[in-house]
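Colleague: this one's sequence-less:
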C-alpha cells in the first residue's frame, strides 16, 4: 500500500499505491501500511533528512473508506474510535517527527486525502485539470474526522476554516487552494513537483507545524478572545440561515467540533472531532446520503440502466433546434464538451441568441448536413416539434440520434411524427443547463436499446448524470415534482398561510419553497401541463389546487416570475415578498396544520408517486429514482432519495395512512 524509498540524500519518499483499488482510500490496508511506514521512519530517523508523501495513482488520495463507513452501527463505535485514534496517532507522529515532511499532491486530494496532506508541514499540488482540494464530507452527512477540522481551524482560524472549507463542501483548484490558505505551492509538471518538495526540505530542516511552535496563536483568536467571542453568537444563526431552517446534523456537528476544539488543546480537540464523526457515521442520515450520493450515483454514472450495447461510432456533430434559453444552454454544454455544434432557429437573428465559441448559428436547414445528433428544444407543442423534425430529417445523417428536450410530452407520440421511431428518445435537460448535473433519458415504446446507449454515452461526455426512464406523461421528474407543487398550492386552498408553506418545505430540506419554485417554472406552464394531463387521461382528478392556479393565471393575471407577478411580488427582478392577495385565495376556512404534517405531506406526496413510477415501470431502477430526485427536482438530500426515504422510514405505510385520514386518499399507500 505504501512504498518506502530512501535516497542517498536521506530523503524518504512514501508512495501510496493501493494494489486492490484504482484510488487510495483510508481502508484497513492503508492504516496498517501507514503505521508500518511511520514506525520505520522513527527507526531510521538518524539516516532521514526529510519525507515526501505522494501517490502512484492518478489521484493523490480519494478519502475515507465509504463502504465500511456505510455499514457502521452503534455497536461499532468502540472499534471506530480505535481505528480513528490509530490514524490520528500516525498523523501526529508524522508531523512531530523532527524532520521536514512535504505532501507532493499529484492529483485530487479530497476529504481524507486533504487530511493526509495537512499532517505534512508543506503542501505542493500538481496543477492539472483534475486536481481539486477540499472537504466534501458535509455533502455526505459527515465531517472531516481524521484531523481535518482540528488542523484547518488551527491553520486558518475559525471563520475562514468554516466558511471556505469545512461547511461548504467546495472542491478548489490548486491556485484557489493557495489563495485560501491550505496549499503552499503549485507545480506545473511532475518533475517540478518533486524538485520543489526536495528544495523545501533542504531549506527547512527544522520544520514544525504552526501549532507546535512556541508562542503559537490561533489566527483570528480562540473563542476566549474578545473579538472571536463577540462573533460566536452569529455562527449558529448564520448556519441556520444558510440551512434555511433544516435540521441537518453534519453542518451542526462541524460547527460544534470547530468551536469546541478551538477552546482546548490539540489532543482534546482530536477526541472531540472523533466522537462527533462517530455520532454521524452511526446515524441514519449519513447512511442515506452516502447511499444516494456515493453508491447510487456511482451505479447510475457507471451505466446501471444503460443497455449493454456497444457504440462503435461516437457522436461528433450536434444540431440543436431552437435558440431559446434551453437550446442555447444545451448548445453551450455540447460545445464545451468538444462537439461541433450547429444551432438552428427560424431567423438568423433568433439563432444568434445561442452564439458562442464552437457554435455555428443558422436559419438555413442545409447547414445541418452531416449532423449525427439532433436535439430539439422548441416550444412545448407536439405539432411544432413534429414540424421541426420533419424539416431537418432529410438533411442530417441518416442514422442520426433524434432527441426531444421535452419535460412532459410523451416520447412515443412525438416519435410517430418521424419515420425513425427507433432512433428517437427524450433528452430532458434541466435549467440552467450549465449548473444542473442531471439528464433524464426517456425511452419511447419503439426506442431501440442502441439509441438509449448512444444517448447515455453522449450525456456522460457532456458531464451529466443520465438516468434512464420509460415513457409516460411527465416521465419521472416532472411527474413527481408536480405532486410537490400540487400539495403546496392545495395547502393554500385549505387556508394554510403561504409563509408557513414555504418555511415547512425549507425546514424539510428542500432547496426552494414550492410557491417560489412554481413562480420560477411559471404558473402558465404549470397550468398548460395540467391541461395536457387532463386531456390525455379520462380518469384525471381535478384538485382544488388546479382551480387556484387557473384563478391566478386567468383571473388575477399573475403568471409567475417572468412576468414580475405570481405567488410572489417582484421588484427589479427580485422577489419582494409574497403577494398580499394570497390570503383571499383560500376556498375553506383556515385550520391549524402541524408543522410535521406540512413537511411530511411534501415528502410523502413525492415518495408515494415515485413508488408508483417504479411499480408502473416508468422508473427502471430505484437508483435512478433516488439520484434523479436529488439532482433533478430538489428532493432533500438527507433522505437519500425519494425511494430510499420510503424504504428507511420507520413506518412509512402507517404514516401515509395517517396523512390519508387527515388530508385525503392521495396519501393511501399502494
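Modeller: Looks like it arrived, so ask away. All values reported here derive from a predicted model rather than from experimental measurement.
Colleague: from here on, just use CA atoms for contacts and neighbour counts.
Modeller: Noted.
Colleague: so who does residue 190 touch?
Modeller: 106, 126 (Cα atoms under 8 Å, 6 or more residues apart in numbering).
Colleague: swap in residue 399?
Modeller: Counted by Cα under 8 Å, 6+ apart, residue 399 has contacts 372, 423.
Colleague: how would you label it: helix, strand or coil?
Modeller: Secondary structure, DSSP: H, G, I helix; E, B strand; the rest coil: residue 399 is coil.
Colleague: with adjacent residues omitted, what lies nearest to residue 652?
Modeller: Among residues not flanking residue 652 along the chain, residue 646 sits closest, at 5.8 Å (Cα to Cα, 6 or more residues apart in numbering).
Colleague: so that neighbour is in which element?
Modeller: helix 642-648 (DSSP states H and E).
Colleague: buried ones in the helix or strand just after that helix, by neighbour count?
Modeller: Next in sequence after helix 642-648, counting helices and strands by DSSP H and E, comes helix 652-663. For helix 652-663, the buried set under the neighbour-count rule, 16 or more other Cα atoms under 10 Å, comprises 652-653, 655-657, 659-660.
Colleague: picking that back up, separation between the residue nearest to residue 652 and residue 664?
Modeller: Distance, residue 646 to residue 664, using Cα to Cα, to the nearest Å: 19 Å.
Colleague: the two - which one has more neighbours?
Modeller: residue 646 (22 against 11; other Cα atoms under 10 Å).
Colleague: residues in contact with the more buried one?
Modeller: Per Cα under 8 Å, 6+ apart, neighbours of residue 646: 607-608, 652.
Colleague: so the residue sitting nearest the centre point of the chain: helix, strand or coil?
Modeller: Nearest to the mean C-alpha position of the chain, by Cα atoms, centre = their mean, lies residue 631 at 6.0 Å. Recorded secondary structure, residue 631: helix (three-state DSSP).
Colleague: which residues in the stretch 151-300 of the chain form strands?
Modeller: 171-172, 185-187 (DSSP state E, counting those that start in this stretch).
Colleague: below is an additional structure, to be compared with the one above:
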C-alpha cells in the first residue's frame, strides 16, 4: 500500500495509519481509495482482526478532502467538453460505497483525530463507529465544501444530520462552518475529546472494550433523527420550508451547491440510508457537471493556494523573512498592518509625524487584539504581541528595520519626503514598500535612490480581515524586492497577487468601474433602489452606491481629480465625475460624515437619501433588473480585459483571485476571467458591442477580446464548455 500502513497489535486491533506521500496534508486520491478498499477487505475477512483504528501519520493533521487535481481530472474529457452527470456519478459514488463498506464491515472502527479533519477527511471520520479528537486550539473539523461551489459528496450530507439533527447540520454545511473539538462533541458530531496526543491510544482502548460496537445508529432498528425528520414531521418540514427561501436570499439564486445540498438532505432523510447516499451522489454529480464548481475550485482553492505558496515569487531569490518592520503611518491602514505583522512575530516600529498619532495607532492594535480574548487570544499572548509594537515620531528609531511599508497620506510630495527621510536612516539597500491604492509606483520610486528596491504593497481595509495583498511592480522593481514583499505576505498569512504598474493598478481601477457605473445609472434617472438590488443580485457584497459610501465618495473624488491633473488632455471624462463632484459639493461624503447616497441616522438603519431624486430626476422608463445587472457586470469585465491587454495583469489567475478577494467580485463565477471563458469570449464581445452602441465607449471591447472571439481563444486552457448567461 502506498498511502496506508496497517499494523496489528496483540489484542487484534489493526491500526491504519494514513500518510499520503508527497502531500503536506493527507488527501483523498485514487491511491488512497484503492488502499482503503484493500484495508477494509482485510479487516472484514481476517478473523484475527477484532477491530480497527484509523489515524494519521502526518503532523499537519488527520485529513483534508478530495485531492482537487484528482477531482479536476474527473471533470476533464479528451475533447475539452465537460462530462455528463451520469459519468461523474459513477466516479464519485465509488467513495460513498467505500465509506459504506467501512461502516458495515462487521467490526468496530474508531477514528483517532489529531489536528485538522475537514471535507472528505471528516466524512471518513463520520463513517467510523467512534470519533475521538485530541484537544488543540488549532484543530478544526467539518464540511466546508460549499465554500468552493460543492457540497459534501462522501456521505456527509446524510450522516451529519443523523448525528446532530437536520437543522443544526444544515446551519454548518450551508455556511461551510467548521467545529472546534468541544463544539463538535457538544453537537454529537464527535464522541469524545481527549488531551492532545492521546486520541490514538484512547481509540484503541475503545475498540478493545467494545468488540460488538460495529453498527451505526442509522443502521439500528428504530433509528430516529435527532429532532425528527420525514415528510410528515412538523419540525422537519418547518426547517426545510424555511431553509430554502433563506438560502436563496443569501445566495441571490446564484449558487448551485446550496440548493442541491438542501435537496439531498430532504430526500435522503425520507429514504433508507443506502438509497440516501445514492441521492447525495446524484446531486453532487449534477453540481460538479456545471462549470460553476470547476471555476470556483480553480480560483478559490487551487490558484489561491498556489499564490500563497509563492507561484509568482522569483525562484532564485533566497528566503527573506521580515524580522523588524518599519511601519510609516499609524492611521487605520498603518495600524492594521502593524497588527498583522506583530501577530506574525515581527518587531514593528510604528512611526507617525506626532507621537500622539503613533500611540493612537498602537491603541488600535490593542483594541483589535483585545476583541479576540477567549477566541484563541490569551492575556499573555496579547501582552507579548503588543510588546512587539513600538510607537515613535523619530526617524532614528527605524534603524535596524529590514523592511519598510509606507502608508502615509495619498500625496506624491508627502510620500516622497517621507521616503527620503527613511533612506537617510536605513540606506537604499533595504526594500521599501508603498501602500497606495492609486499612485503609480514607478513615480513614487523616484524618491528612493535604488528604485529596484522599491515596490508597491497594496493592502485592503480593514487589514485584519481582508485576505488580499496586491503587489505592484514598478518599471525598475527587482527580484529581491518582489521576493521580500511576497515573503512578508506569506508571513502574515494573506493571499498575494502580482501586477504591473498603472494608475489604480488592477483592483482599484476595476473596482472603481462598479462604483462609477452605479453613479452613471443614477445620473440617468434609474431608481437607486433598483441599482442597489441589481448589484447584490449580481453577487457583489453590496450595491455600488453603498460601497461608494463605505470607501468614501470624497476619496473617489480625490482620485478622480488627481487623475485629471496628472493625465491632462488624455483624461477621459465620465458623467460619474460630475455626480461625484456634486455629492462632494453637497457635503455628502459617505458614511464617514453620516450622509452620502444613504442617510445614517443614529437610532435607525441606514436608508437611501430621499434627496437623490431632486438632483437626479427619476426617468419615466425604468430598465428591468437584468439590464442593470448586465451593465454593472460588463463594465467590470471589460476593464479587467483592458488590464490584461495592457499588461497590468500577466495571468488570469491573478485577475480572478484579485477580483474575488480584493473587491468581492461575484465568487460563484470564479472571477471575471473564468466567467468570460465560461460564457464564451464571442458572447462577451457581442454584449459589449451592444452596450457600447447605447451607453458609450467605456464598454468598448479590447482588440485582444475581438481576436480571441474570432479564433475561439480563452484566457485559460483548456476551454471550459460554453453556456452563455
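Modeller: In hand now; what should we look at? Just so you know, these numbers come straight off a predicted model, no measurement behind them.
Colleague: wait, isn't the residue nearest to the centre of structure 1 in contact with residue 438?
Modeller: Yes: counting by Cα atoms under 8 Å, residue 631 of structure 1 does reach residue 438; the two are 5.8 Å apart.
Colleague: what's the single longest helix in structure 2?
Modeller: helix 625-646 (DSSP state H).
Colleague: for it, give me the average deviation versus structure 1.
Modeller: Taken over the aligned residues, the distance from helix 625-646 of structure 2 to structure 1 averages 1.5 Å (mean Cα distance after the TM-score superposition for structure 1).
Colleague: what range in structure 1 does that helix sit on?
Modeller: Using TM-score structural alignment, helix 625-646 of structure 2 lines up with residues 595-616 of structure 1.
Colleague: residue 41 of structure 2 maps to what in structure 1?
Modeller: In structure 1, residue 41 of structure 2 lands on residue 39 (TM-score structural alignment).
Colleague: helix/strand/coil for its match?
Modeller: Residue 39 of structure 1 - assigned by three-state DSSP - is helix.
Colleague: and it, how far is that from residue 91 of structure 1?
Modeller: 12 Å.
Colleague: to what extent is residue 381 of structure 2 buried, counted in neighbours?
Modeller: Around residue 381 of structure 2 there are 14 residues (other Cα under 10 Å).
Colleague: and what about it, helix, strand or coil?
Modeller: Residue 381 of structure 2 ends up helix, using three-state DSSP.
Colleague: circling back: which of residue 39 and residue 91 of structure 1 has more neighbours?
Modeller: residue 91 (23 against 15).
Colleague: residue in structure 2 matching the more buried one?
Modeller: So, by TM-score structural alignment, residue 91 of structure 1 is matched to residue 99.
Colleague: work out for me the element its match sits within.
Modeller: Under the assignment here (DSSP H and E), residue 99 of structure 2 is part of helix 85-103.
Colleague: give me the mean deviation of that helix from structure 1.
Modeller: Compared with structure 1, helix 85-103 of structure 2 is 2.5 Å away on average (mean Cα distance after the TM-score superposition for structure 1).
Colleague: who are the packing partners of that helix?
Modeller: Contacts defined by 3 or more Cα pairs under 8 Å, 6 or more residues apart in numbering; DSSP states H and E place helix 85-103 of structure 2 against helix 30-45, helix 273-289.
Colleague: look at the counterpart of residue 18 of structure 1 in structure 2 and say how many residues are nearby.
Modeller: By TM-score structural alignment, residue 18 of structure 1 lines up with residue 20 in structure 2. Residue 20 of structure 2: 21 surrounding residues under other Cα under 10 Å.
Colleague: pull the contacting residues for residue 20 of structure 2.
Modeller: Per Cα under 8 Å, 6+ apart, neighbours of residue 20 of structure 2: 2-4, 26-27, 32.
Colleague: quick one: stretch 393-402 of structure 2 aligns where in structure 1?
Modeller: So stretch 393-402 of structure 2 sits over residues 363-372 in structure 1, by TM-score structural alignment.
Colleague: what's around the closest residue to residue 462 of structure 1 other than its chain neighbours, how many residues?
Modeller: Spatial nearest neighbour of residue 462 of structure 1, excluding adjacent residues (Cα to Cα, 6+ apart): residue 337 at 5.6 Å. Neighbour count for residue 337 of structure 1, taken as other Cα under 10 Å: 15.
Colleague: for the corresponding residue of structure 2 for residue 337 of structure 1, give its distance to residue 379 of structure 2.
Modeller: Matched to structure 2 by TM-score structural alignment, residue 337 of structure 1 sits across from residue 344. Separation of residue 344 of structure 2 from residue 379 of structure 2 (Cα to Cα): 17 Å.
Colleague: all strands of the stretch 401-550 of structure 1, in order?
Modeller: Counting by DSSP E, counting those that start in this stretch, the strands of the stretch 401-550 of structure 1 are 401-404, 424-429, 438-443, 465-470.
Colleague: so which of the contacts of residue 20 of structure 2 wins on neighbours?
Modeller: Most crowded among the contacts of residue 20 of structure 2, counting by other Cα under 10 Å, is residue 26 at 27 neighbours.
Colleague: hang on, residue 391 of structure 1 packs against residue 365?
Modeller: Yes: contact criterion Cα under 8 Å: residue 391 of structure 1 and residue 365 qualify, at 7.5 Å.
Colleague: neighbour count winner among the two?
Modeller: Neighbour count, other Cα under 10 Å: between residue 391 of structure 1 and residue 365, residue 365 has more, with 19 against 12.
Colleague: and whichever residue in structure 2 pairs up with residue 642 of structure 1, how many neighbours?
Modeller: Using TM-score structural alignment, the partner of residue 642 of structure 1 in structure 2 is residue 672. Counted with other Cα under 10 Å, the neighbours of residue 672 of structure 2 add up to 27.
Colleague: check contacts around residue 672 of structure 2.
Modeller: 636-637, 640, 655-656, 659, 665.
Colleague: any idea how far it lies from residue 680 of structure 2?
Modeller: For residue 672 of structure 2 relative to residue 680 of structure 2 (Cα to Cα), the value is 12 Å.
Colleague: picking that back up, what about the helix holding residue 646 of structure 1, how far off from structure 2?
Modeller: With mean Cα distance after the TM-score superposition for structure 1, helix 642-648 of structure 1 averages 1.7 Å from its match.
Colleague: neighbouring contacts of the longest helix of structure 2?
Modeller: 506, 509-511, 513-514, 517-518, 530-531, 534-535, 537-538, 649-652, 655, 672-673, 676, 688, 691, 698-702, 704-705.
Colleague: wait, a strand at residue 7 of structure 2?
Modeller: Yes: membership of residue 7 of structure 2 in a strand is supported by three-state DSSP.
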